[in-house]
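Chemist: here is my input, please return the structure:
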Amino acid sequence: MTVSVLVVDDSGFFRKRLTEILNASDNIKVVGVATNGREGVEMAAKLRPDVITMDYEMPVMDGITAVREIMKHRPTPVLMFSSLTYEGARVTLDALEAGAVDFLPKNFEEIARDSSQLQKILRERILDVARSSPGARLPPVAPAPVSPASVQRPTVAREPIAPGRQQPARPGESESPKTPARRTAARSFSVVAIGTSTGGPIALQRVLTGLPAGFPAPLVLVQHMPASFTPAFADRLNKLCQIEVRQAEEGDLLRPGLALLAPGGKQMMIENRGGQGRIRILPGDERLNYRPCADVTFGSLARSFPGKTLGVILTGMGADGKEGCRMMKDTGSLIWAQDEKTSVIYGMPMAVTKAGLTDEILALGDIGTRLVEAVV
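Modeler: Next up, the predicted model:
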């Protein structure tokens, strides 16, 4: 089936190039263009597209307000275009909170010079975002194979809500789907590791705001995100959460109640030095699709803290985290995965679950509570 797209942007050049790129695909068709957020809201109601691409800075109505209006009246998957700056990151996180599914950097130079790689990424992202709709007509994303060898041998040289409150469910999201009867017995973990991608910023916020300041284990977080975005994301989480959250740096020590976010564009590994976890930040290995990569971080935990790690895989496309979870599971560590119903993209959790690695499958709204119950 063809995915219908509404393009919302005040730049005539961007609207024209985006329309040309998307219409060149056999299974994507641009059905309308809007020059500002208000037009976008009106055309979304009239045309009922499968996906909307949304700019932020526009006259009459900005992109975030438009996303909120669209989600209020007719929820539709929205792909935001953002600048790769700290301010762009802040705006993008606001858009994701308002209900946008994913984002892409807005790079006029690459659009202008007809970059084939950019076009490929854009078309694939449109199709992936379309799959996030409850009524999506596309087949599920097939988990992409990950080479265990590349995971085990990375190049070695590292609307805001009040703290402690849960964010309301997104449209169509169930708070408590049926959970498998098997439940993790309370035990001590050396570290809790969480990996996620598309939908992850809001999912991480939901989970981490449910943890008390005295949470008894360290946490490490891997979110697929550009380098210019991770500092703003860590700052936002830190302001919203009772635990401390910050971007990880070389040599950081793991400690209870501290969550360290892997920096974008690099790889984060954890070493065990006399029982103390220490962060290593490595250059982004070009052999790996993701920088940061959950497989790399989880694989290092399998070696450093065998049988003493709780791995959690949240929403995201692809299969990053599966091989790392397999390595941790082989040492006796435990693995949880977000369920399909509350995942924006059921790729990463599906890959782990289909591989038979999960000890618990949980709705997003239940994960924070279960962490408090299970980690002592």
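Chemist: contacts and neighbour counts: CA atoms only from here.
Modeler: Fine.
Chemist: any idea how far the helix or strand hosting residue 245 is from the chain center?
Modeler: Using DSSP states H and E, residue 245 falls within strand 244-247. In terms of Cα atoms, centre = their mean, to the nearest Å, the centre of strand 244-247 is found 17 Å from the chain centre.
Chemist: neighbouring contacts of it?
Modeler: By Cα atoms under 8 Å, 6 or more residues apart in numbering, the surrounding residues in contact with strand 244-247 are 213, 230-231, 234-235, 237-238, 257-263.
Chemist: quick one: name whatever helix or strand follows it.
Modeler: Remark: after strand 244-247, the chain's next helix or strand is strand 258-261, criterion DSSP H and E.
Chemist: tally of neighbours for residue 149?
Modeler: By other Cα atoms under 10 Å, 9 other residues sit near residue 149.
Chemist: that one should be in a helix, yeah?
Modeler: Yes. The assignment for residue 149 is a helix, going by DSSP: H, G, I helix; E, B strand; the rest coil.
Chemist: okay, it and residue 264: tell me how far apart.
Modeler: Distance of residue 149 to residue 264, given as Cα to Cα, to the nearest Å: 22 Å.
Chemist: closest one of the contacts of strand 244-247 to residue 310?
Modeler: Using Cα to Cα, residue 259 comes nearest to residue 310 of the contacts of strand 244-247, at 13.8 Å.
Chemist: to check against the first, give me the structure of this:
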Amino acid sequence: MKQIKVMVVDDSAVVRQVLSGLLGREPDMQVTYAVADPILASERMRLQWPDVVVLDIEMPRMDGITFLRKIMAERPTPVVICSSLTEKNTRTSMDALAAGAVAVVCKPRMDLRQSLHDGCDELVAAVRSAAQARLQAPAPVIGSARPAPLQSVPGVPAAKLSADAILPPMSEGAAPMRGSGRVVALGTSTGGTQALERVLTELTPAAPGIVIVQHMPEQFTAAFAERLNSLCQITVREARNNDPVLPGQALIAPGGRHMLLRRGPTQYFVEVVDGPLVNRHRPSVDVLFRSVAKCAGASALGIIMTGMGDDGAVGLLEMRQSGARTLAQDEQSCVVYGMPREAVKRGAAERSVALDAISREILQYGSGERRSNEGL
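Modeler: This is a model prediction of the structure:
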């Protein structure tokens, strides 16, 4: 078994000790170095370059964001940010994602040693996911000084429940339905934050209403939505219960809660609900896609994008069976070709398209709706 070589960079001796122990006990991982700051990390990396770096943000001599940018400029390497969940650090973590981090996990502020043990599965999953990421050298992107392919946090391994835990499947043999107005549903995970930025910044206010699940921890989705909103022509924000789905607007499911599409008398709206992890994620792409299949059917476009695992593959197939249009991001443009691969294997995607083509597909889909309305 090829081991993942991991470097831990954190100024806390307790964190370094605990993380080294937790990661080192995994048969497919080896902690090569655990150091107190980026200066020491740079020296060790000259001796042996790691496969994944687990990096704190606030450290002496050099902060984590500056070090991350140096890594991405010299030799793009998967970086998992392990940061305390504070308002300041949450926003800084968004900067880290924009600079090239592939994942963020939360470092608790109280009872650190026990909490790190409790969150072990999340960190291990994040490191494994990051190790599969295919990164490229940074290139200029709107609103980012030095971005790179990005991120999201995988769910915590647990009993793997299906979308049945949140809402029942469509009745067998049910005829495809058509909702009132078109809607676009996007699902993504590892690599998704940068991919979504690429897609949403190219949309105009003429775009149809969009609902999005990006696997991300609680508290982070609001900051992520705010950042996108500052870059985009369309409105982007974290979804709230009963928010209407409007043209020229994208709603991002809040971390830690599921989001479902519902249909009202005149328009769609979203329902934000609690519930168990589905496909080890909350929010789950399968939950969103199933709800879209049930209430929008042939009036929907479903798109599954970069990410590890299979969340969304079943839901996209249900969307296609309900009459919706369905697309998968192609392998060449994915950071991790996991979720799209599973969707393609199941016959859920009509076509695979490059990341750069997704915004055009969305706008063409929306213009088709306008042409249809003009012809009535």
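Chemist: got a TM-score for the pair?
Modeler: After superposition, the two chains reach a TM-score of 0.83 (TM-score structural alignment, normalised by the length of structure 1), with 335 aligned residues with a Cα RMSD of 2.4 Å.
Chemist: still on that earlier bit, are any of the contacts of strand 244-247 of structure 1 buried, and which?
Modeler: Buried members of those, scored by 16 or more other Cα atoms under 10 Å, are 213, 230-231, 234, 237-238, 257-263.
Chemist: any chance of a markdown table for those residues, columns distance to residue 103 of structure 1?
Modeler: Output for these, formatted as a markdown table (distance: Cα to Cα, whole Å):
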| residue | distance to residue 103 of structure 1 |
| --- | --- |
| 213 | 31 |
| 230 | 14 |
| 231 | 17 |
| 234 | 17 |
| 237 | 18 |
| 238 | 22 |
| 257 | 30 |
| 258 | 28 |
| 259 | 24 |
| 260 | 23 |
| 261 | 19 |
| 262 | 19 |
| 263 | 18 |
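Chemist: could you pull out the strands for structure 2?
Modeler: With DSSP state E, the ranges of strands along structure 2 come out as 4-9, 29-35, 52-55, 79-84, 103-107, 183-188, 209-214, 235-238, 249-252, 258-263, 268-273, 300-304, 325-329, 351-353.
Chemist: most tightly surrounded among the ones you listed?
Modeler: Most buried of the strands of structure 2, by mean neighbour count (mean count of other Cα atoms under 10 Å): strand 300-304, with a mean of 29.
Chemist: who are the packing partners of that one?
Modeler: strand 183-188, helix 285-295, helix 313-321, strand 325-329, helix 339-345 (3 or more Cα pairs under 8 Å, 6 or more residues apart in numbering; DSSP states H and E).
Chemist: hang on, residue 274 of structure 2 packs against residue 258?
Modeler: Yes. Contact criterion Cα atoms under 8 Å: residue 274 of structure 2 and residue 258 qualify, at 6.2 Å.
Chemist: wait, which of the buried ones among the contacts of strand 244-247 of structure 1 is closest to residue 92 of structure 1?
Modeler: Among those, and counting by Cα to Cα, the member closest to residue 92 of structure 1 is residue 230, at 11.6 Å.
Chemist: doesn't residue 264 make contact with that closest one?
Modeler: Yes. Applying Cα under 8 Å, one finds residue 230 of structure 1 in contact with residue 264, separated by 5.8 Å.
Chemist: neighbours of the equivalent of residue 296 of structure 2 over in structure 1, how many?
Modeler: Residue pairing (TM-score structural alignment): residue 296 of structure 2 is matched to residue 305 of structure 1. By other Cα under 10 Å, 21 other residues sit near residue 305 of structure 1.
Chemist: with residue 61 of structure 2 instead?
Modeler: The number of residues near residue 61 of structure 2, taken as other Cα under 10 Å, comes to 11.
Chemist: again with residue 207 of structure 1
Modeler: Residue 207 of structure 1 has 23 neighbouring residues, counting by other Cα under 10 Å.
Chemist: kindly report the same for residue 200 of structure 1.
Modeler: For residue 200 of structure 1, the count of nearby residues is 26 (other Cα under 10 Å).
Chemist: many thanks, we can stop here.
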